[in-house]
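Colleague: Predicted structure and sequence below. I'll ask about it afterward.
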Amino acid sequence: MVSTFANATALTYRACVKLCGAGPESPSWTVITQQFSAWLLPWLALLSQLPFGAIDLLDNLSSIVLTVGSPTLAAYSLAITVMNGRWIAQHFFTIQSPTAETAVRVLSRLQQSPLQIVEGSGLNSLVEFRENDLWWEAMLKHLSFVHTWSISAATSVAWVVIAYVFTVADSFSPDNIQPFNTDGQGIGSQWLFLLAIVVGWLQLSPKCDAASVHHAFEETDHMMFVQDTSTPEKVLKQLEDSSQHPFELLQGLHWQSSLRRDEYRGTPMFNYARVLPWTLNILKVSEAFRRVESRPKQQPGMSDIWDSGVLWRITLSSFFALVLQWGTTGAALVVVMLTPTIGLGCRSACFLIYGGLSSVIWFFMMVSTFLTFGATRMYESQLRPTRSQQFSRFLLKWSAILLRRFCKLAAIVNALWIIVFCFFQFTGFFNRCWCNSNVLKWGADKAYIVIQYTTQDWTAMTHAWIGGVGLGVGSAAIFAGFIASQLNPPMPKPRGSIREN
């Protein structure tokens, strides 16, 4: 208790309502524009540096929405892509074909494409005959376009970094710290995930221009040689019917179109949906190489997919995605929750909901991916299904589709949520008695508002803010370091010819 109001450092919630009313403070347009341009606008501009390239503009828009709505899923797609690139290089390392390195590079660059590889004589011919080396080389050349660093990308990244450094430094000045946390300290820490994801994609340089990929297939289809079985000598001839090529791009015009919709989308954001079918494709090609070398294993199946280490890659990618998500969200929570009044309040609850929903979306999207793969395998293997098999695969198919659609709807809501929340933060919407006293934490009877910071408050708050910045920057750095460590794996080197013709 204090003897006069002038000596008070805090105010109870009920006293606040009585003196100030229950509504928010009046918004200041000057504060709104300053906070928006300093804390949020650079991040929204950075979204333009995400890799796009889908033929349908709605797919590109979906990529943005999913990235903002579920940073966990976006980080996972990036992490699994770089891990797949390292795995395929290791998987082909013992193959002695002179084409092995080129094949690794081609297949790795097709991770963003709805690739389907058909086993049989065509695939065997493609890896066996030296005449087809030209096809591999031509395909690699056509897939050499990149989404990588440019002046525009470097400028956007530099703008975000400089803006973040300056605004964080400025926020530590006592003259600029607003008592009720209307500044964007927590917001800046939350959006650090985007910097790590954009820089990761720029380092990886994914081949994600769908039109260029289609052009690469069109330009190289006629370059493949197959055996002419109509003559006794079985001489080689050029493939005349491109539909017989073992490599094809799914067009989404068959029964699986709704089930495998995300596989058809050309942006790298949707690589989460392609990891299992892509792994199966790689096993088909590697087995064809080993078959030519007279050391076949078996026809790739479900057991080979799990033995390939795909579950470990998925697990590790998921771990680092969650590190990025909860490192940045945790940083925002530390900043907000440890700024007096300490505890869970409106602002911290909003961050918590955003991070939690992002993680839930990622989890159920992963479940949908496994259901989709299982349903696809059932449709392909059950040519004459029984009634119970028909029901099982129908149930599996629509469970995957509905789950995926629900998650995308949730991602839209979550993306709007974080943007609206940021705007409310800048307008002072949360500067009301209920939010500033953290009634969520303390209850109406015990809640209070700090109206004058003591020296102890300033010290504790400064330490919390430094810790929050360190947590956010550190988690983004850990994720970026993991991505960098997976790049440029050692490639298989030729050890001689498979067959001379």
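Modeller: That came through fine. Numbers count the residues shown, from 1 in each chain.
Colleague: all contacts plus neighbour counts: C-alpha atoms, from now on.
Modeller: Noted.
Colleague: For Ala476, pull up the helix or strand it's in.
Modeller: Using DSSP states H and E, the element containing Ala476 is helix 455-486.
Colleague: which parts of that helix are buried?
Modeller: Going by neighbour count (16 or more other CA atoms under 10 Å), the buried part of helix 455-486 is 457, 461-462, 464-466, 468-480, 482-483, 486.
Colleague: Could you give the separation of that helix from the chain centroid?
Modeller: 22 Å (CA atoms, centre = their mean, to the nearest Å).
Colleague: What is that helix packed up against?
Modeller: The contact analysis (3 or more CA pairs under 8 Å, 6 or more residues apart in numbering; DSSP states H and E) places helix 455-486 against helix 71-91, helix 185-190, helix 192-204, helix 310-337.
Colleague: quick one: which of those helices is nearest Asp170?
Modeller: helix 185-190 (10.0 Å; CA to CA).
Colleague: For that closest one, name the packing helices and strands.
Modeller: helix 151-171, helix 310-337, helix 455-486.
Colleague: orientation of the first one relative to helix 192-204 in degrees?
Modeller: Between the direction of helix 151-171 and that of helix 192-204, the angle (axes from the mean of the first three to the mean of the last three CA atoms, to 10 degrees) works out to 150 degrees.
Colleague: and the comparison structure, right after this:
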Amino acid sequence: MPSRTAFSCYLFFVCVLSSVLPVFASVDFPRCFAEIKRGMHGTIGGTDNQGNPVADITQATSITYQLCKQACGTGGGAFSWSAFSQQFSAWLLPWLALLSQFPFGSKYNWDNLMSVVLALGSPCLAAYSLALTVLNTKWVARRFANIKYPNSRDAALLLSSLQQIPLKVTTENSLLASLVVLPENDPWWRALSEWLDYADTHTWTIAGVTSVAWVVIAYALTIIDAFSTISTDPNSNGQGLSGVGSIWLWMLPLTIGYLQISPRCDAVRVTNALARANEISYVAGPNGAVNADAISDMRALSLHPDRGSLFREQDATAPIFLYARLFSFTQVVEDFVSAYRSASEKCRQHIPVDPTIPWEAGDGKTIHPANRRGTPAQLGAYCSAPTYVRRSHWGREVFSRFFIASVAALALQWSTSGASVLIVYFTPTVGKWRRFSGSESVDGALGLGCRSGAYLLYAAVATSIWAMLVVSSVIAHYATVNPEYPDLSQRVAARVAVFLRRLAKFLAACNAAWILTTFLLQFGNFYDRCYCNSDVLGLGKRAHNVMLLEGSDISPMKAAWIGGVVLAVAGASLFLGFINVFVDPPLPSE
């Protein structure tokens, strides 16, 4: 199972860091600061918490970066295994355990593992795929809304639930028309719906509820712990609140969302269910409907086999890969909608499939079977759209769904990551720089340091990964405009799409390793060093290390922390609310 493999990697990181960090962690900052205040390292370099020099070193609450390096060295704070293990188990482990509740289902373990890496490396991509799932479901329901024909409701439901599967539609030899129209195929729809409704699908279970509750409680305790120790250590305050507590809050709405929609993404089960259903499918013959096996091995609805590197993500069934199936899934739905709409319109006009026989009146609720039988050519004509109707290669409303899903995903990514950056950014050291414009001076906060910089880099790379993969899916679909005889531009597009996807996967692996290593280094006090505590990255020459919080520092810091928590919780809640708006849309009546 991918989560077990990933968890083994995390344990490996823990073991390595627990053995390496003690070698470098040797600075006792409280003792060093006490020595500075006693004048043991000179009287120059003491400042207040805004970085302004103080004349009396004994009154200093902060020191310059240069004095910090000179007096305390460049090493990190003392490593404590008890503190490390406590923070790891309380702040990080619950979130890692929540990964086990994510749906997988691909037939290759590599694809399942890659889905975990992509989710960790780009929460934006995971949120985008989930948002597309519910938007597609609503779109399918709308496309079938005005269609009144037998099994149209089952068709809308099945297509919505099979978004994670690489579906293949075959219209040749009236296969699709036979599946839609022939009364002998009514059992096919009922059987497939029943066989796909397996009892142990990915939905709410005791384990799922427990994992979600565990994370919620852990995050609440993180908030309580951060605010209860706000004045004890300015360099460590909020690290659990900002780091693991807020930056991974995106996991909650994604986990709950997938548990709600319960995607049918198990490749083996769906393949078996479809194969069993296709055994009882019928096609039109010259002398009436015959079992499809008597004609050929082709079926109206089947699964694509492995099609090579260009379609690798489309063929993987883990839900995060839905980004690659937006266009192909839209085309599958349009094939069914076109056939059903044409049959429905002719049915409303009381036109039978066989134009040589009169319309047989039914019981007012169903269509008489005689009206639904004919030759292959008659069925094909019955389900054909008018010649003036043109189909786009891209599909209907794909870009509106792309835009809405993108906004929702980006909002979730940056509300959680942005909250983490905000909390650390306004945690001392928050320096102030002063620039002069004529007679006017302006103060500004520059709290960008190791921790906030790490979170900002993680969010920026995660967004870039999402952008590259979305662009690769667009280019890959363009490369299939003429799949049998691709021109030079299509062949180049195919290579570019594969390159972008592989580059994005590599960056996702690096980004996932980056954020995990960041947390573990943070727990091991690696960032508790002069460079990071002085926010050299943002303050430059004005860098200083706050050693003692004053009362005037705590109130604005609390306000920033509260704002960060509200931002993260609001972003996660709004995304979950967005998902619930589109879950279970009304399906068409028969």
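Modeller: That came through, no problem. Because the structure is predicted, anything quoted here is derived from the model rather than measured.
Colleague: picking that back up, and the helices and strands packed on helix 185-190 of structure 1 as TSV, adding distance to Ala211 of structure 1?
Modeller: Shown next, in TSV, are these (distance: least, CA to CA, whole Å):
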stretch	distance to Ala211 of structure 1
helix 151-171	22
helix 310-337	29
helix 455-486	27
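Colleague: can you tell which of those helices is closest to Ser437 of structure 1?
Modeller: Of all those, helix 310-337 sits nearest to Ser437 of structure 1, with 11.4 Å by CA to CA.
Colleague: Let me see the contact set for the nearest residue to Tyr282 of structure 2 once chain neighbours are set aside.
Modeller: For Tyr282 of structure 2, ignoring the flanking residues on the chain, the nearest one in space by CA to CA, 6 or more residues apart in numbering is Asn291 at 4.4 Å. Counting by CA atoms under 8 Å, 6 or more residues apart in numbering, Asn291 of structure 2 makes contact with Ile280, Ser281, Tyr282, Val283.
Colleague: List the members of those that persist in structure 1.
Modeller: Comparing the contacts of Asn291 of structure 2 with structure 1 on both residues aligned by TM-score structural alignment, their matches' CA atoms under 8 Å, the contacts found in both are Ile280, Ser281, Tyr282, Val283.
Colleague: neighbours around the aligned residue in structure 1 for Ser100 of structure 2, how many?
Modeller: Here Ser100 of structure 2 is matched to Ser48 in structure 1, going by TM-score structural alignment. Residues contacting Ser48 of structure 1 under the criterion other CA atoms under 10 Å number 14.
Colleague: One more: Thr58 of structure 2?
Modeller: The tally of other residues near Thr58 of structure 2 (other CA under 10 Å) stands at 14.
Colleague: quick one: it and Ser534 of structure 2, what's the gap?
Modeller: Computed with CA to CA, to the nearest Å, the distance linking Thr58 of structure 2 and Ser534 of structure 2 is 19 Å.
Colleague: what's the answer for Phe79 of structure 2, then?
Modeller: Distance from Phe79 of structure 2 to Ser534 of structure 2, by CA to CA: 20 Å.
Colleague: So between the two, which is more surrounded?
Modeller: Taking Phe79 of structure 2 and Ser534 together and counting by other CA under 10 Å, Ser534 has the greater number of neighbours (34 against 22).
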